[in-house]
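Participant: predicted coordinates and the sequence they were generated for:
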Amino acid sequence: MKYAENILGTIGNTPMVKINKLTKDIDALVLAKVETFNPGNSVKDRMAVKMIEDAEADGRLKPGGTIIEGTSGNTGMGLALGAIVKGYKLICVISDKQSKEKMDILRAVGARVVVCPTDVEPTDPRSYYSVSKRLAQETPNSWYVNQYDNLSNTAAHYEQTGPEIWEQTEGKITHFVVGVGTGGTISGVAKYLKERNPDVKIWGIDTYGSVFKKYHETGIFDENEIYSYVTEGIGEDILPKNVDFSLIDGFTKVTDKDAAVYTRRLALEEGIFVGNSAGAAIKGVLQLKDHFKPEDVVVVLFHDSGSRYVGKMFNDDWMRERGYLDDDITKAEDLIRDHIDKPLVTVRTEELVSHAIDRLRKYKISQIPVVDVDGFVGSVDETDLFRSYVEDKDLADKPIKSVMGKPYPIVKAATAIEEISKLINKDNQAVLVDLGNGKYHIITKHDIISSIK
């Protein structure tokens, strides 16, 4: 009989799959190492178990102990599998930009999940780095994993992932492309491959808002490069010890939009349902195509499963809100497609200015059309209201008609976006769209800007 003693015995030996449609313009064989076939559905299973076993061996992790780690979700899943099999408790500290699916999965496998804000400095006491360290200090019989600086991370990929790739390609691999986060995967695989063939090129995929690419090219840690980004699992605002820059030949950066779009394209065009960093990785391969020759064998690693991004990259509403879906926006009705179901907020001529201010605040809007029994007769803009209030502190109790401006122009639903753009200027902040049957909607400068791809 063939069976594993426990779930940890199924980690590794993941398949290599040829990419066909997305790479049709690349003159090389492109193969994907699909790590979602690990039991925790990510490459992180490998290093999570390796880190646990090494900590057990040298006494850092003792029987009945608590494992504590800051994670984007996938390492937490790998640690959870190890904790379940080996009898440990687990606390995962995760940033609030990570998908809800990741948080729910961690709780489902018994982890306590602590959520921290994303947009804070690493040294901020609220950051998931700082909270992880504090919990480790406060929790008796605990072990803080620190996957960023724990070199067992790199060792796992040197011992497992690198040899698998070498064997699966029969030593013919010429390029390895992978997203870089903690750095363990790229450094461990690179060390093994370059020992076997120093000519193998190692490319890291970085994201905008991360420091890796510039640091690799200049040696400068530029804090101006650090800002919030959407892509999960790659990029950092620190320099982890696991990132061995001497083994990396270069980096290419991929935008949040491209990472999200290509994550979906992998599912739709290749039938490979993988996560956000895989979308970034395959787009990175396409960006690097001029580096490849027809006889080359390019291996790109896909980190995790698409199931962890169902509420994000695989959700049309989420994609559309961020302008990641290339919807064809050519006319007025296209601009209001996402909020056409919301009623038009208006104010009447005899209402008080205070009523308009309340509506601006309640609906979080900046412009309101003014109506009377004959229809649209004016408009109110928050900037004008503020200016008038500065001049007259009794403004709130005056009727709207005493402060209203000109009525907004009215256009048809089929009016071209170019014509609408001409109507919105410093003297006119919005237009109204006649949808027929007495129904109107408003288009603002924000709607125009949001339509820009």
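Facilitator: Good, I have the coordinates.

Participant: CA only for contacts and neighbour counts going forward, please
Facilitator: Noted.

Participant: the helix or strand harbouring residue 433 - contacts with which helices or strands?
Facilitator: Here residue 433 is covered by strand 430-436, with elements defined by DSSP states H and E. Other helices and strands packing on strand 430-436, by 3 or more Cα pairs under 8 Å, 6 or more residues apart in numbering; DSSP states H and E, are strand 410-412, helix 417-423, strand 439-444.

Participant: want to throw those into TSV with distance to residue 53 and mean neighbour count?
Facilitator: Formatted as TSV, the helices and strands packed on strand 430-436 follow (distance: least, Cα to Cα, whole Å; neighbours: other Cα atoms under 10 Å):
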stretch	distance to residue 53	mean neighbour count
strand 410-412	68	17
helix 417-423	61	15
strand 439-444	58	19
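
Participant: below is an additional structure, to be compared with the one above:
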Amino acid sequence: MSPSPPSPKAADHPVLAGVEYHETILEAIGRTPLVRIRRLSQDCRCPVLAKMENLNPGGSVKDRIGLAMVEAAERDGRLKPGGTIVECTSGNTGLGLAMVAAIKGYRAVLCMPDKVSSEKVNLLKAFGAEVLLSPTAVAPDSPESYYSVAKRIAAERPGAFLANQYFNPANPQAHYDTTGPELWRQTGGRITHFVAGMGTGGTISGTARYLKEHEPRVQVIGADPVGSILKHYHETHELSEAHTYKIEGVGEDFIPGATDFALVDRVIACSDRDGLNTARRLAREEAIFTGGSGGMAVWVALQVARDLAGDALVVVILPDTGERYLSKVHNDEWMRDNHLLDPSANTARDLLSAKSRRVPALLSVQAGEPLKRALALVEQHDVTQIPVFRGSELVGTLYDSDILRAALGDPTAVDKPVEGWMAAPLPIVTSAEPLERVTRLLAARNPAVLVREDGAMLGILTRFDMLQFIAGGE
């Protein structure tokens, strides 16, 4: 069952007598709360609750299995005092094991794919673990894969124990003993749908077994990133070719023994774009900070909830904190560089900030100025449209084609006021305008829009600016 809450205990120091406290950080694992997803689920008739595993002391659901696998190995005699814990991990299980190793006095050697964020690597080292990185784009049976490296280290080092989370029965058992009972108690047995990301399969399998023993009608839905083979295997029992994807810590290119596919009713695939942008929306709209796998799980939970009646109750596992992904999913530049940024999750100000790194945000002329002033701006900055102001009032627009035509047709035109070639003013949006609406304006025969904030004009956004922002170009 779940670890008991802090309570007065027989203390080894008289001052602690009667004080409620945990003897070590390991006793704080589990008993995470359920939090309702409100804004993102506004179009759902039933509530969607998130199990906040990011609030575990190590910041992820993997704290549960880190402790459980070590304790099982101690009981079985596979791990003895002074031994070394070895594991292949995308980071979170490694942190759970590193925490246990630090408390219990073991060494920890953790093998990871090189696609993991630098935050995860540095975090593991902070707990005293040795970290070895391996290439991501190799087959699991390659000698270079992080699976193979972990096996080799475990075989070569005396007293080493390979945690082997993918095939360790203590992995799903930890969730049968803790996560499942917690969900059943927290929901009063009213949970109807359980959603979890699929990686090792321990979370979904152990929790599902407990829930279905208490209510066989509970539906269990796995979330799998596009590129992983788990959805296809669940539906066909056939292996398929895996493809690379950006969401970390979920999906596989082989079949983990810790997964009991018979307990999973269906698997829904989620793209990198949907999963990662949902993680960003959770932070901005729900103040829930999670990584890409959490965004993926919530995206799948919302797909499920939209088809359900109001008497259903969907619970989704939020597996880890977003702090490990500040350089990736929660970094605008990384998202743009990987062509994953969702314009609907950003505002006109976001796009202007990105543009200002390349050129001045707003180039304009005043009514009455000579056309050669506008011509100089076109030549210097390669712009195609220039707003015309009379004081602070927007009165028109100059286009490069009209400026060029005038200059070529009449050499004296460049000395005449710009009003003679001025077209209608461009549309104006506020800096808080969602890029989704800005995109619609640009697609509706408007080559550009102006952005205003607190009465002042901040800049101009063009179709080219929008394309560069989404695609990550410079």
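Facilitator: Great, that's in hand. Because the structure is predicted, anything quoted here is derived from the model rather than measured.

Participant: and the TM-score between them?
Facilitator: The TM-score (TM-score structural alignment, normalised by the length of the first structure) is 0.74; 357 aligned residues with a Cα RMSD of 2.8 Å.

Participant: re earlier: right, and the helices and strands packed on strand 430-436 of the first structure - which one's nearest residue 265 of the first structure?
Facilitator: In terms of Cα to Cα, the element of these nearest to residue 265 of the first structure is helix 417-423, at 28.6 Å.

Participant: so where do the strands sit in the stretch 201-350 of the first structure?
Facilitator: 201-207, 250-254, 297-302, 347-348 (DSSP state E, counting those that start in this stretch).

Participant: what's near enough to touch residue 212 of the second structure?
Facilitator: By Cα atoms under 8 Å, 6 or more residues apart in numbering, the contact list for residue 212 of the second structure reads residue 218.

Participant: in this structure residue 308 of the second structure contacts residue 45, no?
Facilitator: Yes - between residue 308 of the second structure and residue 45 there is a contact at 6.9 Å, judged by Cα atoms under 8 Å.

Participant: now do the strands in the stretch 51-200 of the first structure.
Facilitator: Taking DSSP E, counting those that start in this stretch to define them, one finds strands in the stretch 51-200 of the first structure at 66-70, 89-95, 112-116, 142-144, 175-179.

Participant: just to revisit the earlier point, rebuild the helices and strands packed on strand 430-436 of the first structure as a markdown table, extending it with distance to residue 48 of the first structure.
Facilitator: As requested, these are arranged in a markdown table below (distance: least, Cα to Cα, whole Å):
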| stretch | distance to residue 48 of the first structure |
| --- | --- |
| strand 410-412 | 59 |
| helix 417-423 | 52 |
| strand 439-444 | 50 |
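
Participant: just so I know, which of these lies nearest residue 248 of the first structure?
Facilitator: Per Cα to Cα, nearest to residue 248 of the first structure of these: helix 417-423, 46.4 Å.

Participant: tell me what that closest one is packed against?
Facilitator: Counting contacts by 3+ Cα pairs under 8 Å, 6+ apart, helix 417-423 of the first structure is packed against strand 430-436.

Participant: list the contacts of whichever residue in the first structure pairs up with residue 298 of the second structure.
Facilitator: Aligning on TM-score structural alignment places residue 298 of the second structure opposite residue 282 in the first structure. Residues counted as contacts of residue 282 of the first structure (Cα under 8 Å, 6+ apart) are 262, 300.

Participant: ok, now how distant is residue 282 of the first structure from residue 271 of the first structure?
Facilitator: 14 Å (Cα to Cα, to the nearest Å).

Participant: number of residues surrounding the alignment partner in the second structure of residue 230 of the first structure?
Facilitator: Matched across to the second structure, residue 230 of the first structure falls on residue 246, judged by TM-score structural alignment. By other Cα atoms under 10 Å, 22 other residues sit near residue 246 of the second structure.

Participant: residue contacts, residue 246 of the second structure?
Facilitator: By Cα under 8 Å, 6+ apart, the contact set of residue 246 of the second structure is residue 272.

Participant: roughly how far does it sit from residue 394 of the second structure?
Facilitator: Here residue 246 of the second structure is placed at a distance of 44 Å from residue 394 of the second structure (Cα to Cα).

Participant: what do you get for residue 339 of the second structure?
Facilitator: Separation of residue 339 of the second structure from residue 394 of the second structure (Cα to Cα): 34 Å.

Participant: what about the two, which has more around it?
Facilitator: Set residue 339 of the second structure next to residue 394 and count neighbours by other Cα under 10 Å: residue 394 wins out with 19 against 16.

Participant: where does that one fall, secondary structure wise?
Facilitator: Going by DSSP H and E, residue 394 of the second structure is in strand 393-399.
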